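S.K.: give the three-dimensional model of this entry:
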Amino acid sequence: MLISDTIYQILPNISFALIPKANSLLLRSSSYFSTASQPFEETSQRDRHAQDTPIHRVLDLIKSFTMRPNIVTTSIGHCIALKIGSLAHLPTSTSLLTAYSRARDFRSSLALFDEVHNRDVIIGNAMITACIENGCYSAAKNFFAEMTEEGTGFDSTTLLVVVSASSHMNHLKQGQVLHGLSLKAGMLFNSVLCNALMDMYAKSNDLSSSERMFAATECRDTVSWNSMISGCLYNNHPEKSLWYFKEMAFSGERPDSVSLSSAISASSCLGDLIFGQVIHGWDIKLGYEDSSHISVANSLISSYSHCGDIEAAETVFRETIHKDAVSWNAMLEGFASNGKISEAFDLLHEMQITWSVQPDKVTIVTIIPLCVEKMLLREGRTLHGFTIRRQMETDLSVKNCLVDMYSKFNSPMKAELLFNSMAERDLVSWNTMISGYSQNGYSGEAKKLFRDFLRLYSKCSLSTLLAILPSCDSHESLQFGGSIHSWQLKLGFSNDILAVNSLMYMYINCGYLKATFSLLQRIFVAADIDSWNTVIAGCTQKGHFLEALKTFSLMRLQGPNVSHDSITLVTVISACGNLGLVSEGKSLHGLALKTLTGSDTRVQNALISMYGRCGDTENAKSVFDSSSNRNLCSWNCVISTFSQNKNARRALELFCSLEYGPDEITFVGILSACTQLGVLRYGKEIHGHVLRLGFQENPFVSAALLDMYSNCGRLDIAIQIFRNTRGKSVATWNSMISAYGYHSNGRKAIETFHKMNKAGTVATKSTFISLLSACSHAGLVNEGIWYYDRMLEEYGVEPVTEHHVCIVDMLGRSGKLHEANEFIKQMRRQPEAGVWGALLSACNYHGDLEMGRKVAKLLFELEPENAGYYISLSNMYVSAGSWKDAVELREAIQDQRLKKPAGYSLIDVG
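M.R.: Below is the predicted model:
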């Protein structure tokens, strides 16, 4: 029968023109979401009227509204009750109050309750339940206090719903008071109330009290056992949860879907796949595999995924006929956590075309981190668009996830736009944005946002401090970093190992190694592998290679307390490579093989790079050949190794047999090899690959192309590539300056340098090496000296050995040997062999035997095994006609068994 027909039967004489006015009640509808329900069948006990009166018919109608909550129909029922004057009838008022609550119009429930004067326990229980249904737990507690103060009293149902409120609020003390009231009133015979108290204690992290309550309960039902099984799981005791599940089985109590779901989750936490399979079998035996118990299937999907059996998880998922959003999200999470990236996106697409269930905010929050992990920017932006179309972008968790995504995609400005558009922000929002600025090098913005945050929040969390610390990345930030350190001490995080690790890394970034090692010494006993890796990796990244090796030795002296892992070896092997310590690198290679970390692909790649930097290409190739899990990085490392060691032919051979699609790093390495060969045909072929794959805009690839065409004599093509490159980086500008210098066009090199400054690109050490070299080749001595003198003052670049070599070469080429000699003598630091070598070459070129002899004597002491210096001096003797001295020098070369690398020429045949 239709609702309208029922209304006409009850009140045939009512003017229904008044009913549309009831819709005005919609304006008072709140946004609360119902989370609980409590039927009030006791209402009939208060009804002393005949069952066939209009009042009773209205009551039946309103009760039907509580079963199908709807604000419009409830408002109509309210109007009818007003019309016939039945609101004074307590059962009617109680049912109407409940109907409003379940229709999410808590304000109307509250208003109706205020109008009732002859309240009893049942309507009080209804009001407390309405509070819980709408998330107003404090209000529920206040109504209970009013009931006791007004003398209305309470029953076991009252205590049950108030205990539920305490459970939601995690108010242990209030729950204990209610427990005491239950004991005093003699109501603990009620098993439902006992179960609620067990659940309250468990959710308040007082598992021992929950267990005592369970032990004292004589009449245990399925809910009692479920309270303990889920309570133990809630308190991170999965092994105890499984114990209760087994005890439940032995007791003869039949487990339900809640018992099975909790037990499956507990076995998942323990990684116990076999026990999970046993529960799965039990689930099938008891008949819980059907669609009415979807929670069991969802738990099985999550459990199998967590234990790594993704095929079993997918089987359960596919066999579940009526899937809900949790089923799809669990399967998505399973694919993501097991590295099945393409399968996860295929499932997302399948979910989108399944009209029964659509992606929700949990889906988005699950899939976006996957895009971040695999650097899938296009897919991430697509998901962003999807959230806008589905009007999810206002959800705080989704927006926080998007801010994090753009930050990790190196797009902090897009993350900032999202952050600024937030109507409300929580602590996660601020931490994510501060971290995004810090990780992308926007230190000033991170510190400013951190100060803004402190104006709104009186106390920050550890996550906030960890987010701001990476912004302290230079010596200028040392004072700010020190203040963060003080703040951590003040907030009581001094013993938090994660906080200490972050502080040590911060001090390394600021160049204050003394503070780093002081912190390491303080936590020496408690330091874990992450602590040691933080110091070792930090020192390696910042160029403190010796300190990294010393820290590794100190870690090994600690004995069995801490054992190195693959990350440790990668960083110390890299330090050895940068220092050219091939012997120590071989020792680490042996250690890696001995401790079974030698099979780790990252360690093998680090070994290839280390051998390459030490010039040992054969050992590098041996490690590469023995690797069973080579990835693209492995190929890039070995190609770069041969390219860096002037073995371009083998680098090209490896490129031709590449097992993966090349990336930007591959092209940079192989273009360097083409530059060494000077064969334009190979370079053009590689350029074609670059264009087809769309890597021409990469700054390092475009710079490598410039170098290749320039060295192969095609300055015109190099200029064309430079002009077509959008968003030029400092590497691109440096290559163009170097190209002009290589072709003795110093004026153009200087002009390019000034264009670079106008474009806002900051000059680096390499920029001035290219510029000074260009001035040297073009004979622009005065200009070269002028730029050298202003390097530090105007551009903040401190001169290093390469710059000194350029100046000496510049002065030497122009015949100003004495000026070059004076320049060397006035250097602040002890000149390296390369500087004197440049002067020796100039002496040889201009035939200054006297100065050449003095310079050569110094070089024989600095680098006694370099045959080139002996040969240069011998050639000067020959040019001066001093054959005796030349013969003696040649004999000395033979006696010391010194050899100069043979020169060679290449021609491309075919």
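S.K.: rest of the way, CA atoms for contacts and neighbours
M.R.: Noted.
S.K.: report the contact partners of residue 260.
M.R.: Residue 260 is in contact with 279, 283, 296, counting by CA atoms under 8 Å, 6 or more residues apart in numbering.
S.K.: from those residues, which ones fall inside helices?
M.R.: Among those, the members found in helices (DSSP state H) are 279, 283, 296.
S.K.: follow-up on the earlier one: quick one: which of the contacts of residue 260 is most hemmed in?
M.R.: For the contacts of residue 260, the largest number of neighbours (other CA atoms under 10 Å) sits with residue 296, at 26 neighbours.
S.K.: before we go on, could you also do this sequence so I can check it against the first one:
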Amino acid sequence: MGKFCFYCLFNKLNIQGIRFASTTSIAASKTEEFTSLCSKGQIKQAFESFSFELWSDPSLFSHLLQACIPKRSLRLGKQLHSLIVTSGCSSDKFVSNHLLNMYSKSGELQTAIALFGRMPRRNIMSCNIIINGFMQSVDIESAKKVFEEMPERNVATWNAMVTGLTQFEFNEEGLGIFSEMHRLGFLPDNFTLGSVLRGCAGLRSLHAGRQVHAYVMKCGFEFNLVVGSSLAHMYMKSGSLEEGEKVIKSMPTRNVVAWNTLIAGKAQNGYPEVVLDQYNVMKLAGFKPDKITFVSVISSCSELATLGQGQQIHAETIKAGSSSVVGVVSSLVSMYSRCGSLEDSVKAFMEREDVDVVLWSSMIAAYGFHGKGDVAIKLFEQMEHEGLEANDITFLSLLYACSHCGLKEKGIEFFDLMVEKYGLKPRLEHYTCVVDLLGRSGCLEEAESMIRSMPVKADAIIWKTLLSACKIHKNTNLASRIAGEVLRLDPQDSASYVLLSNIHASARRWQEVSNVRRSMRDRNVKKEPGISWLEIKNQVHQFCMSDKSHPKSLEIDLYLKELTAEMKLRGYEPDIGSVLHDMDIEEKEYELAHHSEKLAVAFALLNTHEGVPIRVMKNLRICSDCHVAFKYISDIKNREIIVRDSSRFHHFKEGRCSCGDYW
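M.R.: Reported below is the predicted structural model:
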């Protein structure tokens, strides 16, 4: 707005001293022109369109104040406030309410509260505005106090309470307010029902959600787009995809919100391939994706680790004008990172326009995932320097980065900083990272002590994290005890049986190995097979150990024999000790050579051009033999090999790995 000032125009128009209570009527066309300019956000032009007669209508101040809100023109709003006081219009309840709304929505809640306290005539609208202001500041108690002291309420009042409570995950209280609203005879509107259904989704309560669904039908809102989308979201968030889809299919018309609900539901319930299909169907149906659509679709590309498709979606976000939206940028940073292209993550981050703690946390996580803990720490320090306040996700990313780079002291320092300086309460995930950090560093007893003394209840994952550390440090006695804790919480967890079996096998305790496997058979626990996949020319190729199903399996097998022979000439020795079965040496070498990740890398070498990085994804952790082999292959073939396993990324280049053999 430049240096535009209402007072300059005030003097220019020479209207000081004019009686603003003039009863002269304003021409309808002039009023229409004025309100049109305000609705378009052209505040300066609207003000300049004033004639002496315009000052006789206080409602025109309301239009100007409303125009200040989307423009975030707090300075101009304050100047208007002064003119309103000077003009004698401050006693007008409509003008006062719009002033209150302007301050509340511009982040000046304390000014709004002071104004609310001085208002000579409050009404329901005044109270509703201040309740919304308290809710947006997460001052629930103050909002409740105003609500309880109101002599009368309307539907907007109840909506302010229900929406505010469910927005900040006070879902049970939100549903309680809705029940009271119903008991007192207030009829909900589509916004009330939408908020209540979001509360049910937050609680993942299908029972409550179905009750509200029945009430929706009784009230005749089942075909309302807002309510229908909220209903579908509730079912999908609660794990009932079929019922959610049924709601969307029954809607007479769909809008972008309905499509987004369907796509997000598929993404949240682990159907990334279906998300991409639905995205294409949505576009074919003539709907333009928005920032919400892109976040779900990009996240699905992350899950599938399909870099080519992710790049195509990125191009579409640019075309749609959504590429600079913070949520989209965060998703792009995560997607490129999970697809093995850290450089593209950094580029997306550097091209950001807005500052957001979620985006910074995503970039810190990306560095940690790729073994660049020192860079993650520097980025955190830069984030603090720029005045951004870290949240629990930021610290989770930092702890993860430290645990995968062996930065024990730094990790403990960040954990203490999180609690002492930022006042954040550690969640189970934070404790799991610290246990991983301690376990990898060999502090097994200290890690166990932390689990047993932490204020949150341990789950199978945190015990399994310590069990993995027992395998690294070959502590069979502690492993047996920790495995018992895991299997007590999750008796069907195949990974824990396999870990324990491998620990015994490493110690050549074949009888113990046999006992573990017998226990698996007795409980009908199936071992998760190792699967590796990669994308070449927008086509995903998948491999299992000793896989013969691929059309080029014979060619891959022959190439692997030649490659293994070449590696042996360079000094490679197969790590037959990592084959934890009682079989002869030749069989062990054959099994090692046909691990799923080796098959994938061999296929990539045969089907991609020289110099092109190879990106392979694996559902389990990479074994020690494949890790050594890929260092040799990267040097022999002069290729960068990027492997994402279940724990982290490994960048093999010129005979070295980015993890420094610490994984």
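S.K.: ok, back up a step: of the ones in helices among the contacts of residue 260 of the first structure, closest to residue 422 of the first structure?
M.R.: residue 296 (37.4 Å; CA to CA).
S.K.: reformat the ones in helices among the contacts of residue 260 of the first structure as CSV; add distance to residue 249 of the first structure.
M.R.: Listed next are these as CSV, based on distance: CA to CA, whole Å:
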residue, distance to residue 249 of the first structure
279, 11
283, 13
296, 17
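S.K.: among the residues you listed, which one lies nearest to residue 167 of the first structure?
M.R.: Of all these, residue 296 has the smallest distance to residue 167 of the first structure: 24.4 Å, by CA to CA.
S.K.: for residue 802 of the first structure, which non-adjacent residue is closest in space?
M.R.: Spatially, and ignoring its direct neighbours in sequence, residue 802 of the first structure is nearest to residue 769 (6.6 Å; CA to CA, 6 or more residues apart in numbering).
S.K.: measure that neighbour to residue 643 of the first structure for me?
M.R.: 21 Å (CA to CA, to the nearest Å).
S.K.: also residue 315 of the first structure?
M.R.: Residue 315 of the first structure is 50 Å from residue 643 of the first structure, by CA to CA.
S.K.: of these two, who's got more company?
M.R.: Just comparing residue 315 of the first structure and residue 643: by other CA under 10 Å the higher neighbour count belongs to residue 643, 25 against 11.
S.K.: hmm, residue 670 and that one touching each other?
M.R.: Yes - look at residue 643 of the first structure against residue 670 with CA atoms under 8 Å: they come within range, at 7.1 Å.
S.K.: now do the shared contacts for the two.
M.R.: With contacts taken as CA under 8 Å, 6+ apart, the residues that reach both residue 643 of the first structure and residue 670 are residue 651.
S.K.: if we can go back for a sec, residues in contact with the residue nearest to residue 802 of the first structure?
M.R.: 802-803, 806.
S.K.: also residue 144 of the first structure?
M.R.: 124, 128, 158, 162.
S.K.: contacting residues for the third one?
M.R.: If I follow you right, that is residue 158 of the first structure. 121, 124-125, 128, 144.
S.K.: what is the aligned counterpart of it in the second structure?
M.R.: Matched across to the second structure, residue 158 of the first structure falls on residue 95, judged by TM-score structural alignment.
S.K.: look up how far residue 482 of the second structure lies from that match.
M.R.: 67 Å.
S.K.: and if you look at residue 275 of the second structure?
M.R.: Taking CA to CA, one finds residue 275 of the second structure at 39 Å from residue 482 of the second structure.
S.K.: what's residue 306 of the second structure aligned with over in the first structure?
M.R.: By TM-score structural alignment, residue 306 of the second structure lines up with residue 376.
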